[in-house]
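Colleague: Let's see this in three dimensions:
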Amino acid sequence: MSWNESRDCCRWDGVTCDLLNGHVIGLDLSCSLLSGSIHPNSSLFQLHHLHTLNLAYNDFDYPSSIPHNIGQLMNLRHLNLSWSHFSGKIPKEISYLSNLVSLDLSSFYGYGLQLDERTFETMVHNFTNLELLSLSFVNISSPMPMNVSSSLRYLDLGYTNMRGVLTESFFLPSNSLETLKLSDNDLLKGVFPKTHLSNTLLMELDISGTGISSELPHSIGTFSSLNILNLYGCQFSGSIPDSIGNLTQITELLLSYNHFTGHIPSTISKLKHLRILYLSDNSFSGEIPDVFSNLQKLRGLDLSNNSFTGPFPASILGLTHLEYLDMSSNSLSGPLPSNQSMLQKLTSVDLSYNSLNGTIPSWVFRLPLLSSVSLQHNRFRGLAEEVIKTNPTLKQLLLSNNQLSGSFPQSLVNLTNLETLGISSNNITIDEGMNITFLSLSSLFLSSCELKDFPHFLRNVNTLEVLDISNNKICGQIPNWFSGMRWDSLMFLNLSHNSLTGHLPQFHYYNLQYLDLKFNFLQGPLPSSICNMSSLILLDLSHNYFSYSVPHCLGSMALLTVLDLRRNNFTGSLPPLCVHSTSLSTIVINGNQFEGPVPVSLLKCGGLEVLDVGNNAINDTFPSWLGTLEDLQVLILKSNKFHGPISTCQTKFCFPKLRIFDLSHNDFNGSLPAKVFGNFKAMIKLEGEDTGNIKYMESMSDSPFVTSYEDSVSLVIKGNDIELQRISTIMTTIDLSSNHFEGVIPKTLKDLSSLWLLNLSRNNLRGDIPMKLGQLSMLEALDISWNRLTGKIPQELTRMNFLAFLNLSQNHLVGPIPQGPQFNTFENDSYGGNLDLCGFPLTKKCGMSDSSHVPQQLESEEEGESYFFSGFTWESVVIGYSFGLVVGTVMWSLMFKYRKPKWFVEFFDGLMPDKRSRPKKRAQRRRT
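Modeller: Here you go, the predicted model:
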């Protein structure tokens, strides 16, 4: 408003003029809500006498580049264009400004200011007077300059993709640096200087998120001027030296997310100016020293995720300025101190995941500014007997997984402003007559308690967003008052693992995102109101008795990610899923009565990871078109009416991420297609793949309080049908058992080197066992029983060092059983039905004949005999048996009547060869 042409421009806001000649030498338009962009020919660049230009914290249009004409302002001493949405390449002309004393081009993350390596080198060379350089979030991607200007006092190159190795000389006392920020350049390596640097001027050192590592040297104590030391998320190890106590001027010490070990040195008590102490996510152990009485300026203390033991340090209660306290995920034990707390400014306390016990003292709830208390996963048995007065600031209280018992604690009733209350996994009951009023309650967790009914006080709550009353003893129908509640904000509802019966009522929670009703006794059709829940992300109705067809509207829910209907009585055809939705990642309908084909609409489920349609009555051929779904990891079609051969995909990449492939118990036929197995790239162990880090498939939740849905499947593992509650990302299985596959076992299976389970049993496979199957070094279970395999067991199979289950029974295998570390652990039933196998663990020794095995001994006899026996079929056996029964009956009658007539005996003696001559004749035939 002051920029009025009728006034002298030297009086305008943000304009500074030289008092002697009237030239404009300063222009400060920071935080002025400027928008648009700077034109290359702007009159701004005619201000040749300008010493200072500050355009920081404005809102220039994106993308808006820094004009090349910036190089015309040769007299500039101070240039600040930070945080104003500039993007693109920083012009090389900026390096012409050799008189600069300060330059700040800091950018917002992701806005893409770029500085090429040559321009950066020129700037470092030309800016000999530079004292301040801030380029945070500018993409430089250059080596770290070792010879920075000796005049530099402030250097911020955080988030710039710098690389290289820092040497000790970078920290030498001759350097005038007071502030050095190199955070989040993970390609920047080096070690901390071990040289004593008593003359250093460094006051702030931030190398967080870099690759700088090694142990923290004793020389750290020589950085006596340090106010801030930030080593967050580096690779430091070893213990903290006692010399840390020499940093008497330090205000912030951040050592979280490293590999530090040992104890906290007691010398830390000397740091009287300390305001922030973060030591979380390391491997510290031992008791926490009770030395906090001297740290009266401490505002934030984080010791979480370590291995601390012993009691809670009582001296913490005297920190009058402490605002944030986190000691979670340790092994602290014993009760909390009951003496009066001085934590009058504390807003958040987290002591969860420890072994604290006893009674929760009343001071925890009486602190005037406290908004969040997290004490879950401890061993607390009760709360203080005193009735807690209303605390208007307490918003979040988490007491789950303790040993609280009895009725709902009366001392919590007065916390009327609570927004989040968690008391799951306690022996808590809620009396119907209790007067509980939580007017602002948004999240309530009461799972795994002793509830026998829906909490009646919920009738007075209209603000719920999250409700979890799962795994209780609630039985009967869902009451009308509950289903009739108008919870317009309710997003998460979990009633699973109860004993609910009857039909599912018409819910009116139209903003619901997560609905979990699994493991109940609900029945009947799904209500039409399910179609009005257009925001559903997860729908889990598994393990109930729902019946009738599934509403087609489920295929129109644009946000639906998880659909789990397993173990119900649904009938009819599969709904056309993904007709208007492409968000589905998990579809599980196992254990119903669905019929018809697999809907082709699944082709639109571009993000589908799990498809389990097992144990239904689906009648279809192999849906090879599913191979175009590039994210599909689990495909289970078992126990249906699928038929025909396994056809190959028409696309170049087919099932590229498939890891669980189960077609068992169907009517598939034809040969096993080697080409299909060759497409299973996810079953091939790639070089550099980290198989030691086991992760599990899950659909993530955006809510920090809502448990993620974990994908689960039922597989036949080592001969047993086992339901896996979680699917690890390293589990790879192929189960084609109980079909009508023919031909040989494809040799391409050898390439699936990360395969964990292979089951080809109960088919009509022929030929030898491929010796190259021995290359499946990760295989733990192999079942190829009940086929028509011949030949010897390959010795190469003994290379399978992880093989824990083997079934080769009911084939036509011959020869000795290979011996090896794993093979020596298998018992007889792994080889049963192979009459010509020998060796351990069988009782039959190799090289010895077995007179009881007559059919095999006759193999070398005349061709006529072999041909005669090979002609037997089940039909001929039945006919012969019937005829023989009649003849035998007549003969028996004659013998009984005539007392073994001589003609009968002579007739059959003539047919049978002399017993004494049999061995001689047989030996003669063998020699021939």
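Colleague: Every contact and neighbour count from this point should use C-alpha atoms.
Modeller: Will do.
Colleague: Where do the helices of this protein begin and end?
Modeller: If you assign secondary structure with DSSP state H, the helices in the chain sit at 117-126, 363-366, 480-483, 674-678, 854-857, 863-870, 874-898, 902-911, 918-927.
Colleague: For Ile722, see how far away Pro173 is.
Modeller: Taking CA to CA, to the nearest Å as the criterion, Pro173 is separated from Ile722 by 66 Å.
Colleague: what about the two, which has more around it?
Modeller: Summary of the neighbour comparison: Pro173 and Ile722, criterion other CA atoms under 10 Å, with Pro173 having more neighbours (15 against 12).
Colleague: which residue packs closest to that one, ignoring adjacent ones?
Modeller: For Pro173, the nearest residue in space outside its immediate sequence neighbours is Thr200; the separation is 4.5 Å by CA to CA, 6 or more residues apart in numbering.
Colleague: What of Ile423?
Modeller: Excluding the flanking residues, the one nearest Ile423 by CA to CA, 6+ apart is Ser400, at 4.1 Å.
Colleague: Isn't the one you found up against Gln376?
Modeller: Yes - under the criterion of CA atoms under 8 Å, Ser400 is in contact with Gln376, at a separation of 4.6 Å.
Colleague: before we go on, could you also do this sequence so I can check it against the first one:
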Amino acid sequence: MQKTMILSILHILLLLFPNAAKASIGIGIGVGIGIGTGNGGVGANTPLPSGSNLNNAYTALQAWKSSITDDPLKILDTWIGSNVCSYKGIFCDTSETPFVAGIDLNHANLQGTLVKELSLLSDITLLHLNSNKFSGTVPDTFKDFTFLQELDLSNNQLSGSFPTVTLDMPSLVYLDLRFNNFKGSLPEELFNKKLDAIFLNNNQFSGEIPQSFGNSPASVINLANNKLSGNIPASFGFMSSKLKEILFLNNQLTGCIPQGVGIFTEMQVLDVSFNSLVGHLPDTISCLQDIEVLNLGHNKLSGDISDVICSLRSLLNLTVAYNFFSGFSQECSRLFNIGFDFTDNCIPGRNMQRPSPECSVIPDVNLNCLRIPTPKPLVCGTLASRASNFKYTNIHSSSP
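Modeller: Take a look at the predicted model:
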């Protein structure tokens, strides 16, 4: 209970500082308050009660300080003495038994590594290290962060395979690894965790998206600018209907857009651009009544763009450029003034389209995409229950 209260207080502090930023589309800005002085109203000369928590914190932070090779903003000049709660970027709870509750060193431009001794800070609930120059790997000892709820390691130079130690943090809800040099496959367990936000964009992850993808309860997932291949898992249509943003852009994905996309009635951003997706658009896209940005550009999609898609009530930007679409309805014309890019398709009578020879051979036009049966006419409110029943039936029919 106390750890939850501390995190709530830190979140209030986040709102009071101008460097606080919401997790946003494809941008490497983490949630944080920038570089601050330790909280709790404790000054540099204020004595603190002795205790193992602060002794461990002193050991951890001094070990980390020794590993940092460049500190252009002179942050670490304040990391002197045993009163760790006076260090810049360190936030303490000083009631009863004092402990370090959070670390926020966003935009400190520190260069160094993450040392194993940091795990001695076992009570922290928030670790924000956005926009530094930390290199190396994430220590396995980070599994001791049993109370950590937010981990932001974005905009660094970290490398190695996916840091599976993050999957051993039982309280984690926000994971931000974007803009690093991580590579290799994504673990199945990642999407089984109770994470609300998953930011993995701008790394070098490869291989197929795990079939466990549909188990994720996250509201925001960003997989953009990696080397992921294969199909978007069919389980995509079984995810939490609370999903608001999903970005697959600039990978090597193939196959179709799953029909189950229609269950995401609260989705605001869907970006599958710069892949090799094929086939016609599923009619269930018409159920995305909260969608604001729909980017399908730079794929191999074909068919017509129907009026039910262009009439989506919240749509602000529709990009279908560099595909093989052969037409769009009059309703789509209303989007010209707010954002509708249909260049380099195969639409007769329109400017800036593909040359005719390219349109004579449409990629995988006969591909039979797996579709969840939907009612005719389409009733969007029934999709979630149908998808749920479809998933339940398939799981139990495959049981021994």
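Colleague: re the thing from before, trace the residue nearest to Ile423 of the first structure over to the second structure, please.
Modeller: For Ser400 of the first structure, the aligned residue in the second structure is Ser273 (criterion: TM-score structural alignment).
Colleague: Repeat that for Leu336 of the first structure.
Modeller: For Leu336 of the first structure, the aligned position in the second structure is occupied by Ile209, per TM-score structural alignment.
Colleague: And Leu279 of the first structure, by the same measure?
Modeller: In the second structure, Leu279 of the first structure lines up with Leu153, judged by TM-score structural alignment.
Colleague: burial of that match, as a residue count?
Modeller: 24.
Colleague: Pull the contacting residues for the match of Leu336 of the first structure.
Modeller: Residues in contact with Ile209 of the second structure (CA atoms under 8 Å, 6 or more residues apart in numbering) are Leu186, Leu228, Ser229, Gly230, Asn231, Ile232, Pro233.
Colleague: what residue of the first structure matches up with the fourth one?
Modeller: For Gly230 of the second structure, the aligned residue in the first structure is Gly358 (criterion: TM-score structural alignment).
Colleague: What are the buried residues along the helix or strand harbouring Phe390 of the second structure?
Modeller: When secondary structure is defined by DSSP states H and E, Phe390 of the second structure falls within helix 383-397. Of the residues in helix 383-397 of the second structure, those buried by neighbour count under the rule 16 or more other CA atoms under 10 Å are Leu383, Ala384, Arg386, Ala387, Lys391.
Colleague: Around the nearest residue to the second one once chain neighbours are set aside, count how many other residues there are.
Modeller: The spatial neighbour of Ala384 of the second structure that comes closest, neighbours along the chain excluded (CA to CA, 6+ apart), is Ile263 at 5.2 Å. The burial count assigned to Ile263 of the second structure is 29, neighbours taken as other CA under 10 Å.
Colleague: Roughly how far does Ile263 of the second structure sit from Lys194 of the second structure?
Modeller: Distance check for Ile263 of the second structure against Lys194 of the second structure: by CA to CA, it reads 20 Å.
Colleague: swap in Ile246 of the second structure?
Modeller: In this view, Ile246 of the second structure and Lys194 of the second structure are 17 Å apart by CA to CA.
Colleague: Comparing these two, which residue is more hemmed in?
Modeller: Neighbours of Ile246 of the second structure and Lys194, each counted by other CA under 10 Å, are more numerous for Ile246; the result is 21 against 17.
Colleague: what's the counterpart of the more buried one in the first structure?
Modeller: Match for Ile246 of the second structure (TM-score structural alignment): Val373.
Colleague: quick one: contacts for that match?
Modeller: Contact criterion CA under 8 Å, 6+ apart gives Ser348, Val349, Asp350, Val364, Leu394, Gln396, Leu397, Leu398 as the residues in contact with Val373 of the first structure.
Colleague: Report the contact partners of the fourth one.
Modeller: What that stands for is Val364 of the first structure. Contacts were defined as CA under 8 Å, 6+ apart; by that measure Val364 of the first structure touches Val373.
Colleague: and what of the last one?
Modeller: Contacts of Leu398 of the first structure were listed using CA under 8 Å, 6+ apart, and they are Val373, Ser374, Leu375, Gln376, Thr420, Leu421, Gly422, Ile423.
Colleague: Next, format those residues as TSV and append distance to Asp431 of the first structure.
Modeller: Formatted as TSV, the contacts of Leu398 of the first structure follow (distance: CA to CA, whole Å):
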residue	distance to Asp431 of the first structure
Val373	25
Ser374	25
Leu375	24
Gln376	23
Thr420	20
Leu421	17
Gly422	18
Ile423	15
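Colleague: So which of these belong to strands?
Modeller: Among the contacts of Leu398 of the first structure, the members falling in strands are Val373, Ser374, Thr420, Leu421, Gly422 (criterion: DSSP state E).
Colleague: what sits against the third one?
Modeller: In this structure, Thr420 of the first structure makes contact with Lys395, Gln396, Leu397, Leu398, Leu441, Ser442, Ser443, Leu444, judged by CA under 8 Å, 6+ apart.
Colleague: Next: the last one.
Modeller: Contacts of Gly422 of the first structure were listed using CA under 8 Å, 6+ apart, and they are Leu397, Leu398, Leu399, Ser400, Ser443, Leu444, Phe445, Leu446.
Colleague: What is the equivalent residue in the second structure for the last one?
Modeller: Leu446 of the first structure maps onto Val320 in the second structure when the alignment is built from TM-score structural alignment.
Colleague: What distance do you get for that match to Gly262 of the second structure?
Modeller: According to CA to CA, Val320 of the second structure stands 18 Å off from Gly262 of the second structure.
Colleague: Then Asn201 of the second structure?
Modeller: Counting by CA to CA, the gap between Asn201 of the second structure and Gly262 of the second structure amounts to 24 Å.
Colleague: still on that earlier bit, mark which of the contacts of Ile209 of the second structure are buried, thanks.
Modeller: Neighbour-count burial within those applies to Leu186, Leu228, Ser229, Gly230, Asn231, Ile232, Pro233; the criterion is 16+ other CA under 10 Å.
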